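Enquirer: Fold the following and give me the result.
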Amino acid sequence: MTAPLFKGVITALITPLRDGNVDEAAFDRLLERQIAAGVHGVVPMGTTGESASLTLDEHKRVVERCVAVAAGRVRVIAGAGASATDKAIDLARFAKTVGADGTLVVTPYYNRPSQAGLEAHFRAVADAVQIPMLLYNVPGRTGVDLANETVAALADHPNVVGIKDATGDLGRVSWMRNHVASDFALISGDDPSWLGYLAQGGHGVISVSSNVVPEGMVALYDAVQSGDLALARTWQDRLIGLHKGLFLDNSPSPTKFALSRLGLCGEEVRLPLAPTREAVRPDIERAMADAGVVD
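Expert: Below is the predicted model:
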């Protein structure tokens, strides 16, 4: 039985900003912290990286820097999603050129293609670039759901190696295990439910919370892998407030606020996002305390 190419705790990296520009020094610090904590991979320029708001040049620069700083110590899965198929192909080609280990390609947003259009879109990207691809299904943001049957059809493509499932629908992972090969990576994109996803045979998580508490996320994953579900539940109970707290406002604003409280970067976001509302900041700080990252 072949293991999935991607598994474990994979951090959906924020992109720190300062005075309107990418703060590369802060980005390097954040990435080094993730690697030191033992995460299994990182995603630059996904949703949490504000890929929809950064320029194409900024997007590519962040991916290139991430690969260079990681230097093979952790897998880099570059965000390469776009509404236009040609743009997604361009981003995937760039990711391959700079040495990324794979790409994360979201369902095209706003134009709401049919299932036939979605399958054709992903096949076009996979045909154009010889790099492992994770499909990314997040209907709450894109307005379109990638059906299970479409995923199963795409799983036959040699470059389509897994899916980030951010639906929060735990029934999907069991369906997938019955319809795709065992080496097809089943990755949760929903921090609150990822323990349940792992328990049903999932292979990991692409996580927002691990920006803030990477050690705790790794500890939960390790507990599941060792069969210690009681310890895994203890970690889940400790982290659940943070999982929820980081979405009390427009993401990734709460995550940047939390990281600023830790002195790791500023909390600046790119319009149309706004800084975290004052009303929810105490709740986020309490969640951070419960998770053990602040006193």
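Enquirer: going forward, measure contacts between C-alpha atoms and count neighbours the same way
Expert: Fine.
Enquirer: Let me see the contact set for the closest residue to residue 16 other than its chain neighbours.
Expert: Closest residue to residue 16 apart from its sequence neighbours, by CA to CA, 6 or more residues apart in numbering: residue 23 at 5.4 Å. Residues in contact with residue 23 (CA atoms under 8 Å, 6 or more residues apart in numbering) are 15, 16, 17.
Enquirer: how about the strands of the protein, start to end?
Expert: Defined through DSSP state E, the strands belonging to the chain, from first to last, are 8-12, 17-18, 21-22, 41-43, 75-79, 102-106, 133-137, 160-165, 185-188, 204-207.
Enquirer: so how far is the longest one off the chain centroid?
Expert: Between the mean C-alpha point of strand 160-165 and the mean C-alpha point of its chain there is a distance of 11 Å (CA atoms, centre = their mean, to the nearest Å).
Enquirer: now the angle from that strand to strand 102-106?
Expert: Relative orientation of strand 160-165 and strand 102-106, computed by axes from the mean of the first three to the mean of the last three CA atoms, to 10 degrees: 50 degrees.
Enquirer: any idea of the angle strand 160-165 forms with strand 133-137?
Expert: Direction vectors for strand 160-165 and strand 133-137, defined by the same axes, to 10 degrees, enclose an angle of 30 degrees.
Enquirer: this one as well, want them side by side:
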Amino acid sequence: MTFTGAGVALVTPFADGKVDFPALEALIDWQIENEIDAIISCGTTGEASTLSDKEHIDVVKFTIDKVRGRVPVIAGAGSNDTKHAVEMSKALIDAGADGLLMVTPYYNKCTQKGLIEHYLAIADEITVPMIIYSVQGRTGVNISPFAVSRLCRHPNICGIKEASGNISQVVDIAKYCSDQFALYSGNDDSTVPFMALGGKGVISTAANIIPRQMHRMVQDYIAGDTVGAAKQQIELKPLIDALFAEVNPIPVKAALAMMGKIRQEYRLPLCAPSEETLALLQKELKNHGLVE
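Expert: Okay, here's the model as predicted:
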């Protein structure tokens, strides 16, 4: 297991088309000051799909250097090319990553048999824990409970980020896996229900703007205050909905810009949000005391 609690799927800030490393350093320090339990670098929210390999490795290495061991750093390394995923994994391990997050192959897709072979081929080549990542809405490939039951036996596959939104599927996955295999919610709006099925935490987009709140919600649940955690989940729902009013990470980067943390800059094909989304974000950020 790489961590327990709330891990932030950290954005990658840009300035004039390049990675804004000073803004990234400030985000890292702010996250750790606000009790985040882990940092996930160069995942979906980090716009890894439009980073060059060099940028990808540089962002992960910079993050590791600035974190200085204060929390685990988990690096996104997924690809629809198994060979490329292995090469990227090794480069990120050499950079010092504590673990890897590996999304399912996208576009070319694969059968469940191919998916199992893909993950096992990567796991055989790495030396740090790997979290497999199921997000069918983005990749077109679901990791079935049967596939998880096979993959969880590998000593280098330590958990799953499950973002299918199918709570029944989570029940089936939990049935097949031991307590040593970590289940992480990939959906901010259903973290507490996920924890009720044995989840160890969440890999969170919302934690970019509310790291302390996401940390405390999960820790309160773990500590036994399930009623308090549920109340927090309900209170955060409108803000979380606003953060997903358009495709992630468009709204969360706009929110961080409103908070003065980064510039509102994306890489195409991502673009600026609509005026309606900006107004909704402004309203919810004010409601939660994140902007004046």
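Enquirer: out of the contacts of residue 23 of the first structure, who's nearest residue 171 of the first structure?
Expert: Closest to residue 171 of the first structure out of the contacts of residue 23 of the first structure is residue 15 (32.2 Å), distances taken as CA to CA.
Enquirer: That closest one reaches residue 27, doesn't it?
Expert: Yes: at 6.7 Å, residue 15 of the first structure counts as touching residue 27 under the criterion of CA atoms under 8 Å.
Enquirer: which of these two has more neighbours?
Expert: Set side by side, residue 15 of the first structure and residue 27 show more neighbours around residue 15, with 28 against 22, by other CA atoms under 10 Å.
Enquirer: residues in contact with the more buried one?
Expert: Going by CA under 8 Å, 6+ apart, residue 15 of the first structure touches 22, 23, 27, 44, 45, 48, 49, 50, 62.
Enquirer: Quick check: of the residues you listed, which lies closest to residue 220 of the first structure?
Expert: In terms of CA to CA, no member of the contacts of residue 15 of the first structure lies closer to residue 220 of the first structure than residue 48, at 21.4 Å.
Enquirer: Quickly note the distance from the closest one to residue 79 of the first structure.
Expert: Using CA to CA, to the nearest Å, one obtains 10 Å as the distance from residue 48 of the first structure to residue 79 of the first structure.
Enquirer: related to what we said a few turns ago, residue 121 of the first structure: which of the contacts of residue 15 of the first structure is nearest?
Expert: Of all the contacts of residue 15 of the first structure, the one sitting nearest residue 121 of the first structure is residue 45; the distance, using CA to CA, is 19.6 Å.
Enquirer: which residue lines up with the closest one in the second structure?
Expert: Under the alignment (TM-score structural alignment), residue 45 of the first structure pairs with residue 42 in the second structure.
Enquirer: Please apply the same query to residue 57 of the first structure.
Expert: With TM-score structural alignment as the criterion, residue 57 of the first structure lines up with residue 54 in the second structure.
Enquirer: before we move on, what about residue 98 of the first structure?
Expert: Taking TM-score structural alignment for the superposition, residue 98 of the first structure sits opposite residue 95 in the second structure.
Enquirer: how near is that match to residue 19 of the second structure?
Expert: Using CA to CA, we find residue 95 of the second structure at a distance of 18 Å from residue 19 of the second structure.
Enquirer: Equivalent analysis for residue 270 of the second structure, please.
Expert: On the measure of CA to CA, residue 270 of the second structure and residue 19 of the second structure end up 15 Å apart.
Enquirer: Helices of the first structure, start to end?
Expert: Under the criterion DSSP state H, the first structure carries helices at the ranges 24-37, 56-70, 85-98, 115-128, 139-142, 148-154, 171-179, 194-199, 214-225, 229-245, 253-261, 281-291.
Enquirer: what comes into contact with the shortest one?
Expert: Outside of helix 139-142 of the first structure, the residues within contact range by CA under 8 Å, 6+ apart are 107, 108, 109, 110, 112, 145, 146, 166, 167.
Enquirer: Same question for the first one.
Expert: The contact list for helix 24-37 of the first structure, computed with CA under 8 Å, 6+ apart, reads 11, 15-16, 66, 69-70, 73-74, 211, 214-215, 218, 264-265.
Enquirer: can you give me the angle it makes with strand 8-12?
Expert: Relative orientation of helix 24-37 of the first structure and strand 8-12, computed by the same axes, to 10 degrees: 170 degrees.
Enquirer: The last one too?
Expert: Here helix 281-291 of the first structure runs at 160 degrees with respect to strand 8-12, directions being taken by the same axes, to 10 degrees.
Enquirer: Quick one: list the elements packing against helix 281-291 of the first structure.
Expert: helix 229-245, helix 253-261 (3 or more CA pairs under 8 Å, 6 or more residues apart in numbering; DSSP states H and E).
Enquirer: how about stretch 225-244 of the first structure, which residues of the second structure does it hit?
Expert: Counting by TM-score structural alignment, stretch 225-244 of the first structure falls onto residues 222-241 of the second structure.
Enquirer: Same check on stretch 201-215 of the first structure?
Expert: Residues 198-212 of the second structure are where stretch 201-215 of the first structure aligns, taking TM-score structural alignment as the criterion.
Enquirer: Can you give the contact residues for the match of stretch 225-244 of the first structure?
Expert: Contact with stretch 222-241 of the second structure is made by 188-192, 206, 217-218, 220-221, 281, 284-285, as judged by CA under 8 Å, 6+ apart.
Enquirer: and with 7 Å instead?
Expert: When contacts are taken as CA atoms under 7 Å, 6 or more residues apart in numbering, the neighbours of stretch 222-241 of the second structure outside the stretch itself are 188, 189, 192, 206, 217, 218, 220, 221, 284.
Enquirer: Can you tell me what the last one aligns to in the first structure?
Expert: So that's residue 284 of the second structure. In the first structure, the position corresponding to residue 284 of the second structure is occupied by residue 287, as judged by TM-score structural alignment.
Enquirer: Okay, buried residues for stretch 11-25 of the second structure please.
Expert: Buried residues in stretch 11-25 of the second structure, counted by 16 or more other CA atoms under 10 Å: 11, 12, 13, 14, 19, 20, 21, 23, 24, 25.
Enquirer: who's in contact with the third one?
Expert: By CA under 7 Å, 6+ apart, the residues touching residue 13 of the second structure are 19, 20, 23, 24, 262, 263.
Enquirer: Pretty sure the last one sits against residue 257.
Expert: Yes: the pair residue 263 of the second structure and residue 257 qualifies as a contact (CA atoms under 7 Å) at a distance of 5.4 Å.
Enquirer: Compare the two and say which one has the larger neighbour count.
Expert: Neighbour comparison, residue 263 of the second structure and residue 257: the larger count goes to residue 263, with 18 against 15 (by other CA under 10 Å).
Enquirer: tell me the contacts of that one?
Expert: 13, 14, 15, 257.
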